[in-house]
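1. model the following, please.
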Amino acid sequence: MTAVFPTYKRFELSVSQASGTMVEDVNGKTYLDFGSGIGVCSLGHRHPKVQEAIEEQLQKYWHVSNLYHIPIQEDVAQLLVDNCSGDYVFFCNSGAEANEAAIKLARKVTGKTKIITFRQSFHGRTFATMSATGQEKIQIGFGPMLETFEYVPFNDIEAVKHAIDDQTGAVMLEMVQGEGGIIPADATFVNELKKICNEKNILLIVDEIQTGIGRTGKAFAHQHYGINPDIITAAKGLGSGLPVGAMIAKKEFAEAFGPGSHGSTFGGNPVAMAAAKAVLNIVFKNEFLSEVEQKGEYLFKQLEEKISKLPFVEKIRGKGLMIGIVCKGDVSPMIPLLIQKGLLVLNAGPHVIRLLPPLTVTKSEIDKAVNLIQEVLADFK
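-> Presented below is the predicted three-dimensional model:
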């Protein structure tokens, strides 16, 4: 008996405690976590420095209104803008809220209502972000979506050109489509898209909810492509377990988000900010990001060598520590089998096993995970 809405199809796993890359259930069984709370626990569970920062802030104050200055917000905002092309930050509590803010800002700045997004994209489950999402399964049952979004095929620049009209204010995309199947953006496509946006005075919004904060080996995934978006959104890994989101934009848009234009009661909560500051002070170091990139390459190589040639596997794709194992059939039966063996993974659509280990994962943990995946997938044809 439960009083919780059944919005999630839960696995037979009840968590008792967690630390680092390990999760323990109520029966004392341990699991290697290669899902990281869907990419949230970027530094693993209860990272000592993050926990210390949270506990320190708890001794000061937990919440005050955003009507007052909150110094730790300024610290986190500065860390973010120092590591991307943005100048101002709006804090909220989730990725969907960050994308809501981006959509509102783009419409207010441009005075235009149309935003082009991509098929198989995922931007959230609020009404605007659900409407922005190019997946019908997310939208079924909720009636007509907002009509101001147009979906085009991902990595198809001609489709983007065809969709642009005089009411197009922005294009919104992920650098790696996460929920859509771990599909990286093509470099030629991204650079041509940025060029078109510049020429036609269209804003480029990059949704870095899952790819940002070091996940791909850069502070933000768009930095692999050498572009400077107009608006960037971040969340998941930002608080390494505490709920926090951020919308980052260029300084020329600051006036559009003046007093009364947008807000969030809990956005920029001091405890969440303490976690975020600790995370960014670790992740946004060149040596740390370099290690993430190296570990991503190692994971990819191990999967290529041990998994890619199995009969059920089609290919391996991804970037950094965001990897998809594309299979020739439904992967849903495999997730519980991997859980039974002590490995937590995710799916990304019906045919893709998604790996999002903590950025602190070790090579020996990678080896263990790959071996367990190999054991399970070898039994499928």
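2. CA atoms for contacts and neighbours, from now on please.
-> Noted.
3. ok, residue 327 - contacts?
-> Contacts for residue 327 (CA atoms under 8 Å, 6 or more residues apart in numbering) come out as 312, 313, 314, 315, 351, 352, 353.
4. of these, buried ones?
-> Among the contacts of residue 327, those classed as buried by neighbour count (16 or more other CA atoms under 10 Å) are 312, 313, 314, 315, 351, 352, 353.
5. about what we covered before: tabulate the contacts of residue 327 in TSV, adding columns for secondary structure and distance to residue 329.
-> Output for the contacts of residue 327, formatted as TSV (DSSP: H, G, I helix; E, B strand; the rest coil; distance: CA to CA, whole Å):
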residue	secondary structure	distance to residue 329
312	coil	7
313	strand	9
314	strand	9
315	strand	12
351	coil	6
352	strand	9
353	strand	11
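6. quick one: residue 217 from residue 350, how far?
-> Counting by CA to CA, to the nearest Å, the gap from residue 217 to residue 350 is 27 Å.
7. more crowded one of these two?
-> Neighbour count, other CA atoms under 10 Å: between residue 217 and residue 350, residue 217 has more, with 29 against 15.
8. that one belongs to a strand?
-> No. The assignment for residue 217, made by DSSP: H, G, I helix; E, B strand; the rest coil, is coil rather than a strand.
9. isn't it up against residue 287?
-> No. Using CA atoms under 8 Å, residue 217 is not in contact with residue 287; the gap is 10.2 Å.
10. what strand or helix carries residue 290?
-> Using DSSP states H and E, residue 290 falls within helix 286-306.
11. sequence B follows; please return its structure for comparison with A:
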Amino acid sequence: MTQSRWLDAELRHDSGVFNKHGVVITRGQGATLWDERGKAYIDCVVGAGVANVGHAHPEVVKAIQEQAATLTVLAQTLPNDKRAEFLTELTRVLPTGLDRVFLCNSGTEAMEAARKFAITGTGRSRFVAAKRGFAGRSLGALAFTWEPKYREPFGDAVDNRHVDFITYGNAEELRAAVTDETAAVILEVVQGEGGVRPATLEFIQEARRVTQERGALLIIDEIQTGFGRTGKMFGVEHYGVIPDGMTLAKAMAGGVPVGAFAMTAAVADRMPAGGHGSTFGGNPLAMAAGLATLRVLKRENLADQAREKGAYMMEKLRAIQSPKIREVRGLGLMIGVELKEKSAPYITALEDAGVLTLAATPLVVRFLPPLVITHEQIDQVVAAFERVLRDVNPRAERQAELARAQGGAQGAAGDVQPG
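-> This next block holds a predicted model:
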């Protein structure tokens, strides 16, 4: 099969920082994507947890089309009807007291904003973050990201001297780390990149107690867990605490780039005017998409669907009889299957079988389907996973690759004639 001209062009001109798949996706609807040759895939990636309402949801499409024909960009110094509507709708679903919002374009930008608001809000500069946590790839957000492979290429430019990392879930380490110099504790309630690991109730509640006791902020990273993904509108709702701030992005606008840091008035009011900004943040196009997305999430009860479908999917996955599975874990439709060997060959085999998934640590296959996925599609995903677990033999494949490589080397050596 000849390589696609689209793939060829992308590989030729792309920066090279992304590991490209060998297929070109051209359209999507609901939980299904199609490539340029018409092959269908059940999408359990959705842009790393973005399209919670599904691809090309009619109401989101309509909102984008109408707004694109009206007004697409406007500085946040100029008030706008769609921005006001979106902020009103968003703050209605946020935890009580988080009624002030800084609008931006991505989760990383939201994390950068959270860092600055925490510093001005407390007058402190130290932070506590969790090992295996992921906060983004900008230099500021990388300071909160534990995995060395993300930080090491940039050396001392990633300044995390003011960040204390604790073992995720260890309340004793948490209590020891939070001092009168700590501006904020930043935590995910489910570590996504860290292997799809839900926090315990006790750990998150202790984080709330100790931060209040010592005058630090509790900032919850809801970039991947927000907007129905875990079976609640926000993951923190499972834990019975109200944070001082939340970072938001991904699913907030149905696929249009958007980000936000939501916070209390006490935190917002301490940032000086002009202390932070965003050229495209709060643009009317993203606000219209976000408004439509929030209304779809509520009207279709997608958080409830995620809770029920997530339980169904995890039950099906746990029923797979495979010695390769170590653990199935998750919350709602944020699910990870930890294997006893590298997950990459199985992710590749699933793609060949028409199911798109992604890794979360080298051993974990992560499933992030849209909340509109059907039970029939879940059954198809689980059946495909069961097949590849049975049929894929990574060791045999590696040995075959090695044999081919050695054969090629010997053939090349045999062609050399003594001089």
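12. which bit of structure 1 covers stretch 404-411 of structure 2?
-> Counting by TM-score structural alignment, stretch 404-411 of structure 2 lines up with no residues of structure 1.
13. which SS class is the residue most central in space within structure 2?
-> Centroid check for structure 2 by CA atoms, centre = their mean gives residue 224 as the closest residue, at 3.8 Å. Residue 224 of structure 2 carries the three-state label coil when classified by three-state DSSP.
14. before we move on, what about residue 41 of structure 1?
-> coil.
15. which residues touch it?
-> Applying CA under 8 Å, 6+ apart, one finds that residue 41 of structure 1 lies in contact with 236, 237, 239, 240, 241, 358.
16. residue 280 of structure 1 pairs with which position in structure 2?
-> The equivalent of residue 280 of structure 1 in structure 2 is residue 294 (alignment by TM-score structural alignment).
17. so how far is the helix or strand hosting that match from its chain's centroid?
-> Per DSSP H and E: residue 294 of structure 2 is located in helix 284-299. Computed by CA atoms, centre = their mean, to the nearest Å, the chain-centroid distance of helix 284-299 of structure 2 equals 19 Å.
18. which other residues reach that helix?
-> 53, 59-61, 63-64, 67-68, 71-74, 80, 82-83, 85-86, 89-90, 227-228, 252-254, 256-258, 302-303.
19. go again using 7 Å as the cut-off
-> 53, 59-60, 63-64, 67-68, 71-74, 82-83, 86, 89, 252-254, 256-258 (CA atoms under 7 Å, 6 or more residues apart in numbering).
20. so residue 401 of structure 2: helix, strand or coil?
-> Strictly by three-state DSSP, residue 401 of structure 2 counts as helix.
21. the helix holding residue 294 of structure 2 to helix 302-318, inter-axis angle?
-> Put simply, helix 284-299 of structure 2 runs at 70 degrees to helix 302-318, going by axes from the mean of the first three to the mean of the last three CA atoms, to 10 degrees.
22. what's the mean distance for helix 284-299 of structure 2 versus structure 1?
-> Helix 284-299 of structure 2 differs from its equivalent in structure 1 by a mean of 1.2 Å after superposition (mean CA distance after the TM-score superposition for structure 1).
23. return the set of buried residues in that helix.
-> 284-297.
24. can you redo these as CSV with distance to residue 27 of structure 2?
-> Shown next, in CSV, are the buried residues of helix 284-299 of structure 2 (distance: CA to CA, whole Å):
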residue, distance to residue 27 of structure 2
284, 25
285, 21
286, 20
287, 23
288, 22
289, 18
290, 21
291, 23
292, 20
293, 19
294, 23
295, 24
296, 21
297, 22
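25. how about the strands in the stretch 151-300 of structure 2?
-> 163-166, 182-188, 190-191, 197-198, 217-221, 245-248, 259-263 (DSSP state E, counting those that start in this stretch).
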